[in-house]
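Q: Following is a predicted model, sequence given first.
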Amino acid sequence: MDGYLGVIVIVVVVALLAAGGLFLLFRPGGKAAPPVEPPKSPQTPTLPEQRPAPSAEEGEGATTTLPPPAPPAVVVPEIEVPPPSAGRMVRLRSRLARSQSALGRGLLELLSRDRLDDDVWDEIEESLITADVGVAPTRAMVEELRTKVKVLGSRTPAEVRELLREQLLTQINPDLDRTLHVQKHGERPAVVLVVGVNGTGKTTTTGKLARSLVGDGKKVVLGAADTFRAAATEQLQTWGDRVGADVVRGPEGGDPASVAFDATAKGIEEKVDVVIIDTAGRLHTKTGLMDELGKVKRVIEKKATVDEVLLVLDATTGQNGMRQAQVFAEVVNITGIALTKLDGTAKGGIVISVQRELGVPVKLAGLGEGPDDLAPFDPEVFVDAILGDENAK
């Protein structure tokens, strides 16, 4: 009996355990465990192109999944056709007269007085020196004027004007060769080296000169050898783009002589008429200036001849400009002067003093800020502008 009861107890326990397992398996909401799958290698999901999150200005609703932007359109600047250089200074005479005629009127008024005593001559001398004519040229002019006034005796306004005109022209020397030497040598282009301290308008003058030569029908290459000023390179690039002139440039702070060499080589390769090299003007010691400009000139001459070395001077700087001119003249063989801002000062006498000091002619005059305001210097137009146009010859 006891054995029978033991069997019954075992059967009951097994039944209860089996019922509990079925309950757990099939309880309400219960699900069978998902089959275990082998792990897959990770893959990068394919998503539309992402753009940076919108800024506060764009607003919270801006989408971040936009199609890729279209490439920016390349804007090709329109090539301009500049006017020729001939007659520019005549066209700009009125602008020159507005700034210079005060000197002429003052001198004419003094010379027209009934009595020319020592005090009046002192005033005439002072007026000329103040206009940056220079001490030596002023004394020569005054001495010559005094002699001729004594010979004439009485003086009409026309005679006074002619006396003064003659003396100013004599000091400016209209017989100097002011030709800009920009003619090709067979297959080789002419090379113009532009020098001067920064702030005188050197790079602008380089660009305006290129524009003037293009207006005369010449093909030009520009060399941006002022590598120490990124702004100078960009400025020259803008000038070149406007008239279709290629610009050779180098890395910022690079070797200026290398840029000058490459520009000359490109000019030869493209059979252009003129290569114009804009040089650095940042150096204040004569030794450093000599080393750099000397190297630039030497490497150019391995390819071509340097036909012009133009010194750019700011006419408003007066005697400071003269000191700069003397340093450059000692360093490099200057062939001509480009005077900028000549329309903005009554001290036009610097034309006389700088020519006398350096022994080279003023060849170009900057008479404004416009792109075509650089003109070949004409002594007679200049003197007539000083004395007033109403009686100009």
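A: Nice, I can see it.
Q: From here on, just use CA atoms for contacts and neighbour counts.
A: OK.
Q: Contacts only, for the residue lying closest to residue 210 once chain neighbours are set aside.
A: Of all residues not flanking residue 210 in the chain, residue 220 sits nearest, at 6.6 Å (C-alpha to C-alpha, 6 or more residues apart in numbering). Shown in contact with residue 220 (C-alpha atoms under 8 Å, 6 or more residues apart in numbering): 210, 213, 214, 245, 246, 267, 272, 273, 274, 275, 276.
Q: ok, now how distant is the third one from residue 208?
A: The reference is to residue 214. From residue 214 across to residue 208, the span is 10 Å (C-alpha to C-alpha, to the nearest Å).
Q: try it against this one:
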Amino acid sequence: MSDQTPEKKGWFSRLKEGLTRSSSKLGEGITGIFTKRKLDDAALEELEELLISGDLGVATAARITAEIAKTRFDKEVSPEEIRAALAEQIALILEPVARPLEIDPARKPHVVLVVGVNGSGKTTTIGKLATHFRAEGESVMLAAGDTFRAAAIEQLQIWGERTGCPVVAKETGADAAGLAFDALKRAKEEATDLLLIDTAGRLHNKADLMAELDKVVRVLKKQDESAPHDILLVLDATTGQNALQQVATFKELTKVTGLVLTKLDGSARGGILVALAEKFALPVHAIGVGESAQDLRPFEAKAFARALTGAEG
């Protein structure tokens, strides 16, 4: 279980690399504030502002600075000490939500509905999840339920070829609920372990999207009352604070059970994960820090907190 296995080490260095933009923003900011300086009210205020600008959210920033002040107020502190204290506080917030997606072997199939706005990386996330679970020895089926976008259907078919997973797809404009129904029927017949269903993400018409997602869930329940077993919301980290609004909106539309955060490498806004954990306490099943299938992985709270703050160790 050591952190030093080549696999873990490789992932941690990729994580650090992927979070470079976020960590350099926080790390350099901390160095700027705490070089040869006491932790006084002015320094605390600057630290709080830095954390807010790093997308950690107002409530989180206030709580973290208050915790750090408890033991260090009016003392001379080094930037390293503050980075380590910050990493510790962030890890405490993230630990309860760092939960990998688990497939129930008693279900054939375990049904996962994947939701999110267009452009958040939904279809790619499905492909990467399929890669991960295939490598774990699970049989996986994909359903191209974003029937409005020909590109999404094609993209999922490409992932199907890459991963050796069957893809259930219909022509553009087909009924998404009908497609989900057919996919579940086939996955049951073939005793598939995992069924991943893509969905549309046109948020400009919330009422339509809600009706469509409702219908998909309803038809799945006709065949399996407990389905879908997970509803994953995929969020693009580069949208920063907008991700909080997306979670709130999708929670209105459907029963979101967990989050996946993509494109952390393309953004200085890695702190948004902390704000999401603090505000919604939803499980964060995986994070993406790069293009390859290996770059979407379950995350470990302490490693993420260290990488985000630039703390050593």
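A: Good, I have the coordinates. The structure displayed is predicted, hence computed values, not measured ones.
Q: Of the contacts of residue 220 of structure 1, which ones are shared with structure 2?
A: Retained in structure 2: 210, 213, 214, 245, 246, 272, 273, 274, 275, 276, out of the contacts of residue 220 of structure 1 (criterion both residues aligned by TM-score structural alignment, their matches' C-alpha atoms under 8 Å).
Q: just the strands in the stretch 201-313 of structure 2 please.
A: Per DSSP state E, counting those that start in this stretch, the stretch 201-313 of structure 2 carries strands over the ranges 230-236, 258-262, 284-288, 296-297.
Q: Distance to residue 7 of structure 2 and mean neighbour count added to those, as JSON lines?
A: Below are the strands of the stretch 201-313 of structure 2 laid out as JSON lines (distance: least, C-alpha to C-alpha, whole Å; neighbours: other C-alpha atoms under 10 Å):
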{"stretch": "strand 230-236", "distance to residue 7 of structure 2": "25", "mean neighbour count": "24"}
{"stretch": "strand 258-262", "distance to residue 7 of structure 2": "20", "mean neighbour count": "25"}
{"stretch": "strand 284-288", "distance to residue 7 of structure 2": "16", "mean neighbour count": "25"}
{"stretch": "strand 296-297", "distance to residue 7 of structure 2": "12", "mean neighbour count": "22"}
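Q: Residue 86 of structure 2: which of those is closest?
A: Taking C-alpha to C-alpha as the measure, the strands of the stretch 201-313 of structure 2 were each checked against residue 86 of structure 2, and strand 284-288 came out nearest at 20.1 Å.
Q: In structure 1, point out the residues matching that closest one.
A: Mapping strand 284-288 of structure 2 onto structure 1 (TM-score structural alignment) gives residues 362-366.
Q: how big is the offset of that stretch relative to structure 2?
A: Its aligned residues in structure 2 lie a mean 1.2 Å from stretch 362-366 of structure 1 after superposition (mean C-alpha distance after the TM-score superposition for structure 1).
Q: What lies in contact with that stretch?
A: In contact with stretch 362-366 of structure 1 (C-alpha under 8 Å, 6+ apart) are residues 178-180, 205, 336-343, 351, 355, 373-377.
Q: if we can go back for a sec, which position in structure 2 pairs with the residue nearest to residue 210 of structure 1?
A: For residue 220 of structure 1, the residue aligned by TM-score structural alignment is residue 140.
Q: repeat for residue 381 of structure 1
A: Using TM-score structural alignment, residue 381 of structure 1 sits opposite residue 303 in structure 2.
Q: mind checking the longest helix of structure 2?
A: Ranked by residue count, the top helix of structure 2 under DSSP state H comes out as helix 206-223.
Q: Give me the packing partners of that helix, helices and strands only.
A: helix 176-189, helix 242-253 (3 or more C-alpha pairs under 8 Å, 6 or more residues apart in numbering; DSSP states H and E).
Q: 6 Å - rerun?
A: Using 3 or more C-alpha pairs under 6 Å, 6 or more residues apart in numbering; DSSP states H and E, the elements in contact with helix 206-223 of structure 2 are helix 176-189.
Q: What are the contacting residues of the helix it packs on?
A: Residues from elsewhere that reach helix 176-189 of structure 2 (C-alpha atoms under 6 Å, 6 or more residues apart in numbering): 145, 168, 215, 216, 219, 220.
Q: mind checking how far stretch 11-19 of structure 2 is from the chain centre?
A: Here stretch 11-19 of structure 2 is found 15 Å from its chain centre; the criterion is C-alpha atoms, centre = their mean, to the nearest Å.
Q: Identify all contacting residues around that stretch.
A: Contacts of stretch 11-19 of structure 2 (C-alpha under 6 Å, 6+ apart): 265, 289, 307.
Q: can you pick the most crowded of the contacts of helix 176-189 of structure 2?
A: residue 145 (30 neighbours; other C-alpha atoms under 10 Å).
Q: I'd guessed that residue sits against residue 201; true?
A: No: contact criterion C-alpha atoms under 6 Å: residue 145 of structure 2 and residue 201 do not qualify, at 10.5 Å.
Q: Overlap of the contact sets of these two?
A: Joint contacts of residue 145 of structure 2 and residue 201 (C-alpha under 6 Å, 6+ apart) do not exist.
Q: In JSON lines: the kept ones among the contacts of residue 220 of structure 1, plus secondary structure and neighbour count.
A: Shown next, in JSON lines, are these (DSSP: H, G, I helix; E, B strand; the rest coil; neighbours: other C-alpha atoms under 10 Å):
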{"residue": "210", "secondary structure": "helix", "neighbour count": "26"}
{"residue": "213", "secondary structure": "helix", "neighbour count": "19"}
{"residue": "214", "secondary structure": "helix", "neighbour count": "23"}
{"residue": "245", "secondary structure": "coil", "neighbour count": "22"}
{"residue": "246", "secondary structure": "strand", "neighbour count": "20"}
{"residue": "272", "secondary structure": "coil", "neighbour count": "20"}
{"residue": "273", "secondary structure": "coil", "neighbour count": "24"}
{"residue": "274", "secondary structure": "strand", "neighbour count": "27"}
{"residue": "275", "secondary structure": "strand", "neighbour count": "31"}
{"residue": "276", "secondary structure": "strand", "neighbour count": "30"}
